[in-house]
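Student: Sequence first, predicted model second:
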Amino acid sequence: MQKQDFYQSLTLQARGLTEGESNLIANMANISALLWMSLEDINWVGFYLMDSPNELVLGPFQGKPACIRIPVGKGVCGTAVAQRATQLVFDVHEFAGHIACDAASNSEIVIPVYKNGEVIAVLDIDSPSVGRFDEQDKIGLEALVKAFEATL
């Protein structure tokens, strides 16, 4: 299956899981589980939620225990919030200020989640492989997050 088709299917599944449910935590938990089951070569997937204008707090996830709080502007997740843009990191060890919650992670993608034009969370996915995520992953995961935002 081509990546584009894979992500279209994944987005449809995410819609099916979240349709008619307004609870943010429940929907984030199901999306995390869906991505954990479906994506290959990842070691962590989940959400960080805005807890204040300056800080993210750990939300629903799959994987090893993680950093609980991340300041906006710090690490890949905090940078995604500060820049209001997806961060596609080929090698986290070359990312200035990377926060190593799991030393086994080598690449990462972080997508901001918006409600009413404001970042309310980020979707964070880590891989033990350098260069795991590419532009097709970015496009596919951004589409999935857009579908999720429609439930907010």
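Tutor: Looks like it came in fine.
Student: contacts, neighbours, all on C-alpha from now
Tutor: Will do.
Student: In this protein, mark out all the helices, start to finish.
Tutor: For the chain, the helices defined by DSSP state H cover 3-18, 24-38, 75-83, 135-149.
Student: any idea which residue sits dead centre in the chain?
Tutor: Nearest to the mean C-alpha position of the chain, by CA atoms, centre = their mean, lies Leu123 at 1.9 Å.
Student: ok, now which ones touch it?
Tutor: Val45, Gly46, Phe47, Tyr48, Val110, Ile111, Pro112, Val113, Val145 (CA atoms under 8 Å, 6 or more residues apart in numbering).
Student: try this one side by side with the last:
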Amino acid sequence: MMQTIPMHLINKQLDSLLEGETEQTANLANASALLYQHFSSVNWAGFYLYAPKENELVLGPFQGLPACVRIPMGKGVCGTAAQNLETQRIADVHAFPGHIACDSASASEIVVPLVKDGVLLGVLDVDSPEQNRFTKEDQEIFEEFASVLLKHI
């Protein structure tokens, strides 16, 4: 993944930016802006938050075009990542069974579950208009970003 600054510096910037702030919405908004600003070939970066009463994901802070508001658990890439508690790295979203097309320009996607103290909080979702955009190395980068973020939410 091409970024304008090294990932360890982005994670350090995220840690610094969120230090001492407890407002979850503000922290997620800044985290999505940071990702969207520093990564090329990304057309959406943001969060879906788990709503346990409804057992679904609900749109949270993001950068990009308007998005689907609710995603049932197990549906689409985000719902699958949330239900299985496993990162989903999809080279071609149009080949993913049950893909939810919020933005028809998206061609690949990576979704990292946000789990703190064994509890699902939501998912980090990043889309790209390029197929095969996200590598195994990118997956590790986003999982580390999520780990830094989870210290602050």
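Tutor: Cool, got the structure. This one's a predicted model, so the numbers in the text were calculated from it and none came from an experiment.
Student: Give me the TM-score for this pair.
Tutor: For this chain pair, the superposition-based TM-score is 0.95 by TM-score structural alignment, normalised by the length of structure 1; 151 aligned residues with a CA RMSD of 1.6 Å.
Student: on that earlier part again, still touching in structure 2? Go through the contacts of Leu123 of structure 1.
Tutor: For the contacts of Leu123 of structure 1, the aligned pairs still in contact in structure 2 (both residues aligned by TM-score structural alignment, their matches' CA atoms under 8 Å) are Val45, Gly46, Phe47, Tyr48, Val110, Ile111, Pro112, Val113, Val145.
Student: Reformat the residues you listed into CSV and put neighbour count next to each item.
Tutor: Shown next, in CSV, are these (neighbours: other CA atoms under 10 Å):
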residue, neighbour count
Val45, 25
Gly46, 25
Phe47, 27
Tyr48, 27
Val110, 28
Ile111, 24
Pro112, 28
Val113, 27
Val145, 20
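Student: Tell me the one among those nearest to Gln8 of structure 1.
Tutor: Nearest to Gln8 of structure 1 among the kept ones among the contacts of Leu123 of structure 1: Val145, at 11.8 Å, using CA to CA.
Student: Please report the distance of the closest one from Leu10 of structure 1.
Tutor: Using CA to CA, to the nearest Å, Val145 of structure 1 is found at 11 Å from Leu10 of structure 1.
Student: now swap in Val76 of structure 1 and tell me
Tutor: For Val76 of structure 1, the distance to Leu10 of structure 1 - CA to CA - is 24 Å.
Student: Show me which of these two is the more surrounded one.
Tutor: Ranked by neighbour count (other CA atoms under 10 Å), Val76 of structure 1 and Leu10 place Val76 first, with 27 against 21.
Student: The more buried one touches Ile111, doesn't it?
Tutor: No. If you go by CA atoms under 8 Å, Val76 of structure 1 and Ile111 don't touch, sitting 9.9 Å apart.
Student: Identify the contacts common to the two.
Tutor: With CA under 8 Å, 6+ apart as the test, Val76 of structure 1 and Ile111 both reach Gln87.
Student: Just the ones in strands from the kept ones among the contacts of Leu123 of structure 1, please.
Tutor: Val45, Gly46, Phe47, Tyr48, Val110, Ile111, Pro112, Val113 (DSSP state E).
Student: what's the spacing between the aligned residue in structure 2 for the last one and Gly46 of structure 2?
Tutor: This points to Val113 of structure 1. Here Val113 of structure 1 is matched to Leu114 in structure 2, going by TM-score structural alignment. Distance of Leu114 of structure 2 to Gly46 of structure 2, given as CA to CA: 12 Å.
Student: repeat for Asp117 of structure 2
Tutor: In terms of CA to CA, Asp117 of structure 2 sits 22 Å off from Gly46 of structure 2.
Student: sorry, back to before: skipping its backbone neighbours, what lies nearest the residue nearest to the centre of structure 1 in space?
Tutor: Once flanking residues are discounted, Leu123 of structure 1 sits nearest to Phe47: 4.6 Å by CA to CA, 6 or more residues apart in numbering.
Student: looking at it, the one you found is touching Ala66, isn't it?
Tutor: No. Assessed by CA under 8 Å, Phe47 of structure 1 is found out of contact with Ala66, at 10.8 Å.
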